[in-house]
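Peer 1: I'd like to go over a predicted model; first the sequence, then the structure.
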Amino acid sequence: MMVGVSDIPRSSSARTAKLASIPLGIAGRAAVGFGRKLVGGDREEIDAKLTQQAAEQLFTVLGELKGGAMKLGQALSVMEAAVPEEFAEPYREALTKLQAEAPPLPAKKVHRVLGEQLGSKWRDRFASFDDTPTASASIGQVHRAVWSDGREVAVKVQYPGADEALRADLRTLSRFAGMFSSVIPGADVKPVLEELTARTEDELDYRIEANNQRAFAAEFAGDPRFAIPKVVASSPKVVITEWMSATPLSTIIASGTAEQRNSAGALLAEFHFASPARVGLLHSDPHPGNFMMLEDGRLGVIDYGACAPMPGGLPPVLGRMVRLALEERFDELTELLRTNGFVLPGRNVTDQEIADYLRPFTDPIHTESFHFTRTWLQKAAGTATDFSSAQFRTARALNMPAEYVMIFRVLLGSVGICAQLDAYAPYMEILTKWLPGFTEDVRQAE
C-alpha cells in the first residue's frame, strides 16, 4: 500500500523521530553484523547485506517524508556515479526511484489546493484534468491536463504543509549531516544542506519558479538544441506549463544507445554553461528527473524552482582558474585561489599540492571530447575523499566561498549525470564558447 501525503507526519517532532531512525537503524544493523562476523560469518556477504539494508532504509525514509528529506536525496542522487562500485549497486535502484517517485497527494486535497489558488471555478479553466499524478517530487506533484484553449499542460501542485515540512527537515538533517558518510562514503552533505536551506523560500513560491521559466523559455524559443515549456499560468502554490512529451534522461541512462547518451551528455554540459551567459540564470537542480530528450534531438529542461542569478554569466575567475589548470600554471593558480577565498585563512598549500589535488578532476579539459565514466569519477572522487591520501589533507586546507557553492554543486552534478550516461562530451569546445575568463590571457585578466 502506497503511503498518502495526508498520512505523512508533519509535526517537527514526528519528522525528527523518523529521520533519527536512519542512524539508529544503521548502528543497530552494524552491531548485529559485527556479532555475526565474530561467530564466523562471511565478512563480505555481511557487509554487502548491511550496505543494501542501509540504502533501502535511507531512501525509503527520505522518499516518504518528501520535503527537505527528499530534496537532499535527490541532490545526493546525481553523484551516484561517484560511489565506489562495491557500495554502488544497492543505491542505484533506490536513487533512481527517488528521482521520479514519491507517495501521491489524494485527489480531494489536489482539488482543494487548486480551488484555493485558481478560484472556486478552477475547473472552467481546464477542458480536462487527470486526477492521477504523472510525477511527484519533494514539495509538489504534477498532473496532466488540457487547458481551456486545447493545449496539453502540466499542472504542478504544492503539497499542503510542504513549507513547514521543508523548513523542519532541513533543520533536522543539518543535525544529522554526519550520518550520511556512513551510508554514502565521501558524501559531504553539510554544504549541500546549507545551500538548500538558503534557497528554501524561493522554491516555496511557485511564482518565482514561473518567472524563472518564462526567462528561459523566452531566450531558448526556437532554439535547435534546447526546449523549455512555456508558462501558462501561476500562483504561489500552483504553476501550469505546456506539456512536453519526451524520453526521460533516466531511461536513456538505463537503456539508451551510445548516440543518445553522447548527445544527452553534450547538451546537458552545454546547457549548464550556456544558460548563465544567455539567460543570466543558472538552473540549479541537476538531477535526471528534470531533463529529457525530444524526438527531434533537443534537450528538454523542466523545474525552475531553483535558479541562481548569474548576470553576465559564470564568474570570470572560474574561467581563469580552469585556464591556469589546463596550462599547468599551478603557481599562478594557487595564488588566484588564495586571493579569491578558496584557501582557508592561516592555512598554507603549495603549488605541488594543488597540482596533485586537481589533476584527477582536470581530465575533461585535456582532450577535445572526454569520455565521462563511472570508473573515472569514482577514481577522482575516491582519491579526494580517502582520509589517508595527500589530496584529502590538501582538501582540508581549502574552502568553498559561499558564492561558488551552488555553481560547483551544479557543475559537479552535471558531470555526475554525464558519468551515469557513460557519455562523450566536447567539454573544451563548450568551455571555450561559454565560460567567461577561459579564453582571455590570464595575466592580462588579473
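Peer 2: Sure, I can see it.
Peer 1: okay, CA-based contacts and neighbour counts for the rest of this
Peer 2: Will do.
Peer 1: please identify the buried residues of the helix or strand containing Glu332?
Peer 2: Under the criterion of DSSP states H and E, Glu332 resides in helix 330-339. Buried residues in helix 330-339, counted by 16 or more other CA atoms under 10 Å: 330, 332-334, 336-338.
Peer 1: helices and strands around that helix, which ones?
Peer 2: In terms of contacts (3 or more CA pairs under 8 Å, 6 or more residues apart in numbering; DSSP states H and E), helix 330-339 is packed against helix 316-326, helix 351-358.
Peer 1: now do the first one and helix 330-339, the angle between them.
Peer 2: Okay, so that is helix 316-326. Orientation of helix 316-326 against helix 330-339 (axes from the mean of the first three to the mean of the last three CA atoms, to 10 degrees) gives an angle of 150 degrees.
Peer 1: one more to weigh against that first structure:
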Amino acid sequence: MERDPERDRLTGRMARFARVGVGLGGAAATFGANALFAGGDAQARNAKALKEALGRLKGPMMKVAQMFATVPDLLPPEFAAELAELQTNAPAMTGAFVRRRMAAELGPAWASRFAAFDVNPSAAASLGQVHRATALDGRPLAVKLQYPDMQSAVESDLSQLRTVLALGRQMFGAIDTSEIVVEISDRIREELDYGREAKAMRLYADFFAGRDDIAVPRPDLDLSTGRLIAMDWLDGRGLMSWKGADQETRNRIARTLFEAWWTPLIQLGVIHGDPHLGNYSFTEDFTHDGGGRLNLLDFGCIRIFPPRFVGGVVKLFRAMTTGDREGEAEAYRAWGFKGLTDDLMDVLHIWAKFIYGPLLDDRVRTVADGVAPGEYGRREAFQVKQALDEKGPVTIPREFVFMDRAAIGLGAAFLHLAAEQNWRQLFEASLEGFSEEALAERQARALAAVGLG
C-alpha cells in the first residue's frame, strides 16, 4: 500500500506537538511545586525546568527559546541564562538523505549541475545545514539545504508558544508579550523562505557593492529553490578568533561591524536581526591599516522597518543629546509605545540610556566598561522589569523586538573584542543627510530592485 505523504506530515506534526506538550507539562508541575514551596531559588529552579523541557527537542522550538532569551526586558536573569545555553544544532542529515533532498529540490539529475558536491555538511543549525560545493564554472559555493518538513515543525512549535507563555506568566510580570509572540513567529516563518533570503542577500550585496572591505555572498538563483539556496562561498575566520589580534585591528573590526549594521538601518531601514557571532567572518589578511574584508553571512532574519520607526531611532538620539523630554516621547510614540506617562517614560529612559549611552559619549571608549559580554544589558533589563512591575503594564511594540535584540548582540561582539571607538562620531557619520522622506524613497527603490516586500 502506497504511503500518503500528507498523512505522514500530519502524523509527524501531531507527534511533535505531543512531545512538546509532555515536556512543558513536566515544567508546569515543577512551576506549581515551586509556587507552593517557594524558596529563594524558585526562579532558578523554574528556569532549569523550562530549559530541560525544551532541550529534549532539536530545531524550531529551541530557536524560539533562544530568541526569547535575547530579547531584553523580557526574562528574569535566571531564565535568560538557562535558555541562552540551549543548542540549536539538529542532527545532520545522512549522505543518502541529502541526496534525496537535493533530488526533491533540483530533480533527479541534480548532481550534474555541480562540478562537485560534498554530501557531508560543513555546518548544521536549527532549520537546515550547509554543504560545500563547486559550480560548473569552478566557483566555490555554499549550499544551504533545509531539513525536511520544517514548515510543519515550525507551526507545531509556534502553536506551543501560548503554553510556554502561560507557564511563565509570572516571569513576564507587567510586560505584555502578545506583540513579541507575533513578531518572533513572523520572523521564523520568513526564515523558512529561502527565496526571500536570496532577495535579502541581493539587497545587502547591492548596498555594499561600492565597498571593498565588506562582502556579501551572491545567490545562484539557477541552483536555488524555496528550501535550497546556493551562494558564493566566502572564506574567513570567525569573529572570536580575532580576540588575540592587536588593539588597532580589533578596533577596525568593530568599526566595520558598526558600519555594516547601522548604515543599512539608517539608509535603507533594514537590519540584520540575528546577532549570532558566527554570522560574521573576516579574511586572513584583515589588518588595522585597511587590508582584508568583513564577510556578512546568513540573511534569513532581515527585518524591514517603516521609515517612521527609523525616524524614531534618530529622534531619540537627538532628544537625548539635548535633554529634550518631549522629543523623547515623540520617538517612543514613533516606535509604537502607547499610553505614555511620566512614570513609563522614566522606565523607558533606563533602557534608552543604556542603548544610546556609547552614542552620547563623545570620546573613545568601550561600549560598556567592566561588563562581560554575556552580561551585557542584563542589569539594565532587570532594572526595567522591576520598575515595570511597579509602574506598568506596557506592551512592547513588535518592531522594537529585533532592533533591541540585534543591538544587544552587536554590543556583545564589541565587548568580546574589547574594542574602543568614538561611537558617537561613527553614529553621526551614518546620519549624514538623513530624513524620513529620503529614506522612504531609497527603501522603495532598493526593495523593488530585488523584489522584496
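Peer 2: Perfect, I can see it now. Because the structure is predicted, anything quoted here is derived from the model rather than measured.
Peer 1: how distant is the helix holding Glu332 of the first structure from the center of its chain?
Peer 2: 29 Å (CA atoms, centre = their mean, to the nearest Å).
Peer 1: who touches stretch 215-224 of the second structure?
Peer 2: 106, 113, 195, 198, 201-202, 204-205, 208, 229-234, 293-297 (CA atoms under 8 Å, 6 or more residues apart in numbering).
Peer 1: what helices or strands is the longest helix along the first structure leaning on?
Peer 2: Assignment by DSSP state H gives helix 12-38 as the longest helix of the first structure. In terms of contacts (3+ CA pairs under 8 Å, 6+ apart), helix 12-38 of the first structure is packed against helix 43-65, helix 162-175.
Peer 1: how close does the counterpart of Trp233 of the second structure in the first structure get to Gln158 of the first structure?
Peer 2: Pairing criterion TM-score structural alignment: the partner of Trp233 of the second structure within the first structure is identified as Trp243. Between Trp243 of the first structure and Gln158 of the first structure the computed distance is 18 Å (CA to CA, to the nearest Å).
Peer 1: kindly report the same for Ser182 of the first structure.
Peer 2: 32 Å.
Peer 1: so for the two, which sits in the more crowded spot?
Peer 2: Between Ser182 of the first structure and Gln158, Gln158 has the larger neighbour count (other CA atoms under 10 Å), namely 26 against 14.
Peer 1: contact partners for that one?
Peer 2: 113, 139-141, 237-238.
Peer 1: quick one: Pro288 of the first structure and Pro248 touch, right?
Peer 2: Yes: contact status for Pro288 of the first structure versus Pro248: in contact at 7.4 Å, counting by CA atoms under 8 Å.
Peer 1: hey, where'd the helices end up in the stretch 101-250 of the first structure?
Peer 2: Assigned by DSSP state H, counting those that start in this stretch, the helices in the stretch 101-250 of the first structure fall at 107-118, 162-175, 180-183, 190-198, 200-204, 206-219, 249-255.
Peer 1: which residues touch the fifth one?
Peer 2: This means helix 200-204 of the first structure. Contacts of helix 200-204 of the first structure from elsewhere in the structure, counted by CA under 8 Å, 6+ apart, are 163, 166-167, 208-209, 236-237, 305-306.
Peer 1: can you pick the most crowded of those residues?
Peer 2: Leu166 (26 neighbours).
Peer 1: now the aligned partner of that one in the second structure: how far from Ser126 of the second structure?
Peer 2: Here Leu166 of the first structure is matched to Val154 in the second structure, going by TM-score structural alignment. When distance is defined by CA to CA, Val154 of the second structure is 10 Å away from Ser126 of the second structure.
Peer 1: give the residues shared as contacts by these two.
Peer 2: Between them, Val154 of the second structure and Ser126 share the contacting residues Pro60, judged by CA under 8 Å, 6+ apart.
Peer 1: the longest helix of the first structure versus helix 43-65: what angle between them?
Peer 2: Using the same axes, to 10 degrees: helix 12-38 of the first structure against helix 43-65 is 170 degrees.
Peer 1: off-centre distance for helix 12-38 of the first structure?
Peer 2: In terms of CA atoms, centre = their mean, the centre of helix 12-38 of the first structure is set 26 Å apart from its chain centre.
Peer 1: any buried residues in it, and which?
Peer 2: If you call a residue buried by 16+ other CA under 10 Å, then helix 12-38 of the first structure has these buried ones: 12, 15-16, 19-20, 22-23, 26, 29-30, 33.
Peer 1: how big is the angle separating it from helix 162-175?
Peer 2: Between helix 12-38 of the first structure and helix 162-175, the angle comes out at 40 degrees (the same axes, to 10 degrees).
Peer 1: show residues contacting stretch 235-255 of the second structure.
Peer 2: Contacts of stretch 235-255 of the second structure (CA under 8 Å, 6+ apart): 277-278, 280-284, 286-289, 294-295, 414, 416-421, 426.
Peer 1: redo that, cut-off 10 Å
Peer 2: The contact list for stretch 235-255 of the second structure (CA atoms under 10 Å, 6 or more residues apart in numbering) reads 140, 256-258, 260, 277-290, 292-295, 366, 410-411, 413-423, 426.
Peer 1: and it, how far from the chain's centre?
Peer 2: 21 Å.
Peer 1: what does stretch 176-190 of the second structure give?
Peer 2: Using CA atoms, centre = their mean, the offset of stretch 176-190 of the second structure from its chain centre is 12 Å.
Peer 1: stretch 50-69 of the second structure too?
Peer 2: 15 Å.
Peer 1: can you check stretch 262-269 of the first structure too?
Peer 2: That offset, for stretch 262-269 of the first structure, works out to 16 Å (CA atoms, centre = their mean).
Peer 1: and what of stretch 108-116 of the second structure?
Peer 2: Worked out by CA atoms, centre = their mean, stretch 108-116 of the second structure lies 33 Å from the chain centre.
Peer 1: surely Lys58 of the second structure is in contact with Ala90?
Peer 2: Yes: using CA atoms under 10 Å, Lys58 of the second structure is in contact with Ala90, at 5.2 Å.
Peer 1: where do the contact lists of these two overlap?
Peer 2: By CA under 10 Å, 6+ apart, the residues touching both Lys58 of the second structure and Ala90 are 125-127.
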